[in-house]
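Asks: here is the input, now give the coordinates:
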Amino acid sequence: MKIAAGATIRALQTGLPLDALENRILLCHALGLTRVGLITNGERVLTEEEAARLSALVERRLAGEPIAYIVGQREFYGLPFQVTLAVLIPRPDTELIVELALERLAPQARLLDMGTGSGAIAVSVAHTRPDAQVTALDVSEEALHVARANAAANQAQVRFLRSDWFAALAGETFDLIASNPPYIASGDEHLAQGDLRFEPSGALTDFADGLSALRTIVQGAPAHLEQGGWLLLEHGYDQAQAVRDLLADAGYTDVQSWRDLAGIERVSGGRRT
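Replies: As a prediction, the model looks like this:
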């Protein structure tokens, strides 16, 4: 879509072929304005450079690219998070695991976030509970670069490690382990739909049955959990029973699942006996 120079900001707020929220986000991003700025500058006309920049952003969105990747940011747990094509886009569903972790963290407790991606879980916990000792790991150096930037931007103290799951942890133990691992099964039709088409496949799918990463974490976590420590796992909408079975079979106690805002069992967990 080509947007002509000379168009007013007010006209573009209703004239772009996107919904009102996306129109506003892209206008703010292209023009460097706040939401209030859009209102107070409604009669301002776009220069040729601004029109070309906005046209390019709208074309990307019309092609299906997620807004978060276009503007390079997404809010999570009330904090701004930088996002790039190297990490998943943080979603409101994942805020549930942050809340569950915060409820279970004693003062000065040690938390491990496995497969941190953008750092959403680790940074949110560390920002909310600066007394906590938070460690986050990921196998992707590109993801860790994004996560470190997010920790710095949100004044959160997090130790980051490059690690293939537990490989770099040696004998370290934690009071709580949380993870949002790849849990979409290989070949799932959702991988070819919507935002998922643009997100890193290795952070979405385990290239197997959707449970292999969850199995690895469930089986390896006891060696890195203090007695009575919690393991909390985000999973797919239809995997709660399977994850509870994995936890129970591995000897965890207090095994249960928690529902997200949509009423879907989104996180399951248990305690090391």
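Asks: okay, CA-based contacts and neighbour counts for the rest of this
Replies: Fine.
Asks: count of neighbours near residue 70?
Replies: 18 (other CA atoms under 10 Å).
Asks: spatially nearest residue to it (excluding sequence neighbours)?
Replies: residue 57 (6.9 Å; CA to CA, 6 or more residues apart in numbering).
Asks: what does residue 68 give?
Replies: Nearest in space to residue 68, with sequence neighbours left out and distances taken as CA to CA, 6+ apart, is residue 74 at 5.5 Å.
Asks: circling back: my guess is the residue nearest to residue 70 contacts residue 28. True?
Replies: No - counting by CA atoms under 8 Å, residue 57 stays clear of residue 28, with 11.3 Å between them.
Asks: sequence B follows; please return its structure for comparison with A:
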Amino acid sequence: MRASKPAAAREPATQAALAIDRLDVRYGRARAVQQASLLLERGTLAIVGRNGMGKTSLCNAVTGMVPSSGSIRLFGEEIRGLPPHRIARRGVAYVPQGRRVWRSLTVDEHLRLAHRFRRGEWTPDGIYELFPRLKQRRHNGGTQLSGGEQQMLAIGRALLLDPSLLLMDEPTEGLAPIIVEQLAATLRSLAARTEMAILLVEQNLRFAVDVADSVAVMVNGCVVRTMPAAALAADRALQQQLMGVHAQGVGS
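Replies: So this is what the prediction gives:
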């Protein structure tokens, strides 16, 4: 699969994987993200919140897909304002909401195309080892796959960019509970076995606290609180206060 790189081959350990400071994203006169600040040292940070709170807009700003103001630093290097392809080449990979696989390409073609963009330690064969189901479906088109298979493909496509930071937007959306459990196990394994940092945007609070080391809560475009995932999982009253209906079922 993929061997962990020595620390010297990656960015200095003293730098946070992602540091966002006073980030603003506007669409016309509307502010989708307002003075948001986040720090992801290493491991997995989940951003949770209801629909329309600015979570996807924050991801789009990090990947350079929407204009923004403020600061976005990747291992100490300012990337805000760079075009998306340059941000990707610096080690940021994105698994978008809805997977967005191509109808006309097979699984194998998806993976080999992504591998041509940035040659690293991940290979298509390594993705097939991580997701054996994709190997069985390698000659099927993207839209011939189930929702879970499409999500595996979207993750595999992103990993082939050999990222130091992986962004995932609503990865559990539309997936059956058993597939969600498998996805959680995969993300925990990736976090434990590689040096890659993961920024996870998720409405499913149960999934978020199961996978992440820490959780940031967004309300009306602002990051109102960041705390250890285990602490949020253990506090049902706080879940209700911060998340309302989306907190139901966590810890049960």
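Asks: tell me how the two chains score on TM-score.
Replies: The pair, once superposed, lands on a TM-score of 0.33 when counted by TM-score structural alignment, normalised by the length of the second structure; 129 aligned residues with a CA RMSD of 5.5 Å.
Asks: the residue nearest to residue 68 of the first structure belongs to a strand?
Replies: Yes - applying DSSP: H, G, I helix; E, B strand; the rest coil, one finds residue 74 of the first structure inside a strand.
Asks: give me the nearest residue to residue 56 of the second structure, chain neighbours excluded.
Replies: residue 169 (6.7 Å).
Asks: the one you found: neighbour count?
Replies: By the criterion of other CA under 10 Å, residue 169 of the second structure has 23 neighbours.
Asks: that one touches residue 201, doesn't it?
Replies: Yes - contact criterion CA under 8 Å: residue 169 of the second structure and residue 201 qualify, at 4.7 Å.
Asks: which neighbours do these two have in common?
Replies: residue 56 (CA atoms under 8 Å, 6 or more residues apart in numbering).
Asks: residue 35 of the first structure against residue 27, yeah?
Replies: No - the criterion here is CA under 8 Å, and residue 35 of the first structure misses it with residue 27 at 9.1 Å.
Asks: in terms of neighbours, single out the busier of these two.
Replies: Neighbours around residue 35 of the first structure and residue 27, counted as other CA under 10 Å, are more numerous at residue 27. The numbers are 24 against 12.
Asks: now the helix or strand the more buried one falls within: buried residues?
Replies: Here residue 27 of the first structure, judged by DSSP states H and E, is contained in helix 20-31. Using 16 or more other CA atoms under 10 Å as the test for burial, helix 20-31 of the first structure gives 22-31.
Asks: what comes up buried for the helix or strand just after it?
Replies: Counting by DSSP H and E, the next helix or strand C-terminal to helix 20-31 of the first structure is helix 35-40. For helix 35-40 of the first structure, burial by neighbour count (16+ other CA under 10 Å) applies to residue 38.
Asks: which residues are contacting helix 35-40 of the first structure?
Replies: With CA under 8 Å, 6+ apart, helix 35-40 of the first structure has contacts from 9-10, 24, 27-28.
Asks: for those residues, which one is nearest residue 49 of the first structure?
Replies: Nearest to residue 49 of the first structure out of the contacts of helix 35-40 of the first structure is residue 27 (CA to CA; 13.3 Å).
Asks: quote the end-to-end distance of stretch 166-180 of the second structure.
Replies: 18 Å (CA to CA, to the nearest Å).
Asks: which strands and helices lie in contact with the lengthiest helix in the second structure?
Replies: Counting residues, the longest helix found in the second structure (DSSP state H) is helix 177-193. Other helices and strands packing on helix 177-193 of the second structure, by 3 or more CA pairs under 8 Å, 6 or more residues apart in numbering; DSSP states H and E, are helix 205-211.
Asks: now do the closest residue to residue 208 of the second structure other than its chain neighbours against residue 180 of the second structure, distance only.
Replies: Closest residue to residue 208 of the second structure apart from its sequence neighbours, by CA to CA, 6+ apart: residue 46 at 5.9 Å. Distance, residue 46 of the second structure to residue 180 of the second structure, using CA to CA: 15 Å.
Asks: out of these two, which sits in the busier spot?
Replies: Higher neighbour count among residue 46 of the second structure and residue 180: residue 46, with 28 against 18, using other CA under 10 Å.
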